[in-house]
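> just to be clear, the model below is a prediction. Sequence and coordinates:
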Amino acid sequence: MFRQFVAETGYAMPAGGVGFPAPPETMDPTSSMYREGVTWENPGIPQDSDQHPVVQVSRADAQAFARWVSVKTGQNWRLPTEAEWEYAARAGTQTAYFWGEDINDGSEYAAGYDIRSDEVTGYGFPDRMEADDHAAYTAEIGSYKPNPWGLYDVTGNAREWVADYWEPNLESGPYTEEARTAGVAEFPVLRGGGWDYMPQNLRIAYRSAYYNNYIHSNMWGFRLVRDI
């Protein structure tokens, strides 16, 4: 669908983004994760079909895609708010992960940083799933078991842009499903862990943010919601 969007609209996206080109030298102050030339079509990781989540996209790209889908369908599609995302991803559960408390059980539910990713990439992160989720990088959508409400890939695979601006805690409200917009507009929120995220970041409560239009990453994507 994203390929069709770009073809029909001529939407232009700059090349270049974030992705480990080699095992990260985290103690070296001159090291960089930046890679020139990567795009959503060639994200710097193997993706052997169009059924993988699109990555190397900014939140602005996701919002442009949502506007296109809305025009095509006559329905209102948009990014979810952070509250909507967590409500749907948690699916009524109270555990750290929607499948329970054991991260290693996540190999049946999410493409995360596991023994296969560790071996293939050589990143050598200090934590990983001590299990094999059968995907070294991203996996085709729907490759794993869904959460209790039938949603696939809500954590792992690609992290997902949401509609909120970053605020350091959730005490500022609003205490509804609305997006938080009192924070830093250029620093929007991402939810859900990615294929190369350490296991603790697959927790449903985990949240972070990055600059909206300046960086793309091989683990950042999105999902849309439709107003009904």
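Cool, got the structure. From a predicted model like this one, the values you see are computed outputs, not experimental measurements. Residues are numbered from 1 along each chain as shown.

> use CA for all of it now, contacts and neighbours both
Will do.

> how much space between the closest residue to N213 other than its chain neighbours and T181?
Nearest non-adjacent residue to N213, counting by Cα to Cα, 6 or more residues apart in numbering: S58, 5.8 Å away. Taking Cα to Cα, to the nearest Å as the criterion, S58 is separated from T181 by 18 Å.

> quick one: which of the two has more around it?
Taking neighbours as other Cα atoms under 10 Å, S58 and T181 compare with S58 leading, 24 against 15.

> which of the three states applies to A110?
Under DSSP: H, G, I helix; E, B strand; the rest coil, the three-state class of A110 is coil.

> need the contact list for it.
A110 makes contacts with 133, 144-145, 153, 155-157, as judged by Cα atoms under 8 Å, 6 or more residues apart in numbering.

> from those, which is closest to G44?
Distance to G44, by Cα to Cα, is smallest for N157 among the contacts of A110, at 14.8 Å.

> one more structure, for comparison:
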Amino acid sequence: MTAETRYTRLPRTTLWLLRGDDFTMGGDADDEQPRFEASARPIYIGKVPITNIEYEAYDPGHTRGESSLGDEQPVVGVSHGEATDYCRWYSEASGKQFRLPTELEWEFACRAGCSERYFWGSQPGDGDAYVWDARNAAGATLPTEGKLANEFGLYDMLGNVWEWTSSLYRPYPVLEDDGRDAPEHPGDRVARGGSFRTDREDFGSSTRLSLPPNSRRDDLGFRIVRFL
């Protein structure tokens, strides 16, 4: 089915420009080490995860998960390949190049200049204004923008839903052109950010989750980035 026959109008996805910078990537967990100096390139990134109403412009037959029924709640139950296909469709339909963020890009966007465990600081209790997690989400996703944004103006970078990245789950450090973002590789991919099922004590800006690419979870979604 072509892009022309799969939608009636393009979803209006709001993107913020991240100008890129150097930052320290990694954290305390074994798979977050060693910490290393990374350089994030400028990109546009979605202000929020892709929502049900946005995804259904691409796939009207998508079945909404019981944990995420509202139009403005993040789409869930989407595999890595389906998230990638959405980016491909949106690229063809819009004439601009969209994709999933790399793991490096995602962490830079989440940290928003903060080197602590969370983008709001080091204390989990201070995150009530920013995150939907197992403490406050009542077992389901919540509409995007329901909490405060980070310093880059991005919502739900932590909590609500885990988010697919393009990156293969491989040891650190990340090296340029090391093949970890190769789309054709069948290995496990990295999801980031925690979800409504995860206690914030168990995730942070550097937390990595390894998932088979065919995973479809009710707490797993994605956001998109655009090439400059």
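All right, it came through fine. Just so it is clear, the model here is predicted, and its values are computed rather than measured.

> quick one: TM-score?
The TM-score (TM-score structural alignment, normalised by the length of the first structure) is 0.70; 173 aligned residues with a Cα RMSD of 2.0 Å.

> show me what the residue nearest to N213 of the first structure lines up with in the second structure.
When the second structure is aligned by TM-score structural alignment, S58 of the first structure is paired with S79.

> against T144 of the second structure, how distant is its match?
Computed as Cα to Cα, the S79 of the second structure to T144 of the second structure distance reads 20 Å.

> how near is the most centrally placed residue in the first structure to T73 of the first structure?
In the first structure, the centroid-proximal residue (Cα atoms, centre = their mean) is R159; its distance is 1.0 Å. Separation of R159 of the first structure from T73 of the first structure (Cα to Cα): 25 Å.

> same check, this time on L202 of the first structure
L202 of the first structure sits 33 Å away from T73 of the first structure, going by Cα to Cα.

> with neighbour numbers in mind, choose between the two.
More crowded of L202 of the first structure and T73, by other Cα under 10 Å: L202, with 29 against 9.

> okay, that one and I115 of the first structure: tell me how far apart.
Distance check for L202 of the first structure against I115 of the first structure: by Cα to Cα, it reads 15 Å.

> likewise for G44 of the first structure?
When distance is defined by Cα to Cα, G44 of the first structure is 20 Å away from I115 of the first structure.

> what about the two, which has more around it?
The residue with more neighbours, out of G44 of the first structure and I115, is G44; 22 against 19, by other Cα under 10 Å.

> what does the more buried one correspond to in the second structure?
Looks like G44 of the first structure aligns to E66 there (TM-score structural alignment).

> ok, longest strand in the second structure?
Criterion DSSP state E: the longest strand present in the second structure is strand 162-168.

> got the contact list for the helix or strand following that strand?
Using DSSP states H and E, the helix or strand that follows strand 162-168 of the second structure in sequence is strand 189-192. Strand 189-192 of the second structure is touched from outside by 80, 103, 106, 162-169, 206-213, with contacts defined as Cα under 8 Å, 6+ apart.

> out of those residues, which are buried?
By neighbour count, with 16 or more other Cα atoms under 10 Å, the contacts of strand 189-192 of the second structure hold 80, 103, 106, 162-169, 206-211, 213 as buried.

> residues in contact with the match of S58 of the first structure?
S79 of the second structure makes contact with 213-216 under the criterion Cα under 8 Å, 6+ apart.

> so what's V120 of the first structure up against?
Neighbouring residues of V120 of the first structure by Cα under 8 Å, 6+ apart: A136.

> assign it to helix, strand or coil.
Assigned with three-state DSSP, V120 of the first structure falls in the helix class.

> aligned to it, what sits in the second structure?
Checking with TM-score structural alignment, V120 of the first structure has no match.

> leaving out sequence neighbours, find the closest residue to E37 of the second structure.
T24 (4.6 Å).

> residue range for the strand or helix carrying the one you found in the first structure?
If you go by DSSP H and E, T24 of the second structure is part of strand 21-25. Aligned by TM-score structural alignment, strand 21-25 of the second structure falls on no residue of the first structure.

> for stretch 95-114 of the second structure, same thing?
So stretch 95-114 of the second structure sits over residues 74-93 in the first structure, by TM-score structural alignment.

> buried sites along that stretch?
For stretch 74-93 of the first structure, a neighbour-count test (16+ other Cα under 10 Å) marks 76-86, 88-90 as buried.

> show me these that map onto helices.
Among those, DSSP state H puts 82-86, 88-90 in helices.

> between those residues, which is closest to Y97 of the first structure?
Distance to Y97 of the first structure across these (Cα to Cα) is lowest for R90, with 7.8 Å.

> so that closest one sits against R203, correct?
No: using Cα atoms under 8 Å, R90 of the first structure is not in contact with R203, being 9.6 Å away.

> tell me, what's touching those two both at once?
Both R90 of the first structure and R203 are in contact with Y97, where contact means Cα under 8 Å, 6+ apart.

> so where's the longest helix in the first structure?
The first structure, longest helix under DSSP H: helix 59-73.

> that helix - contacts with which helices or strands?
helix 2-9, strand 77-78, strand 159-166, strand 220-222 (3 or more Cα pairs under 8 Å, 6 or more residues apart in numbering; DSSP states H and E).
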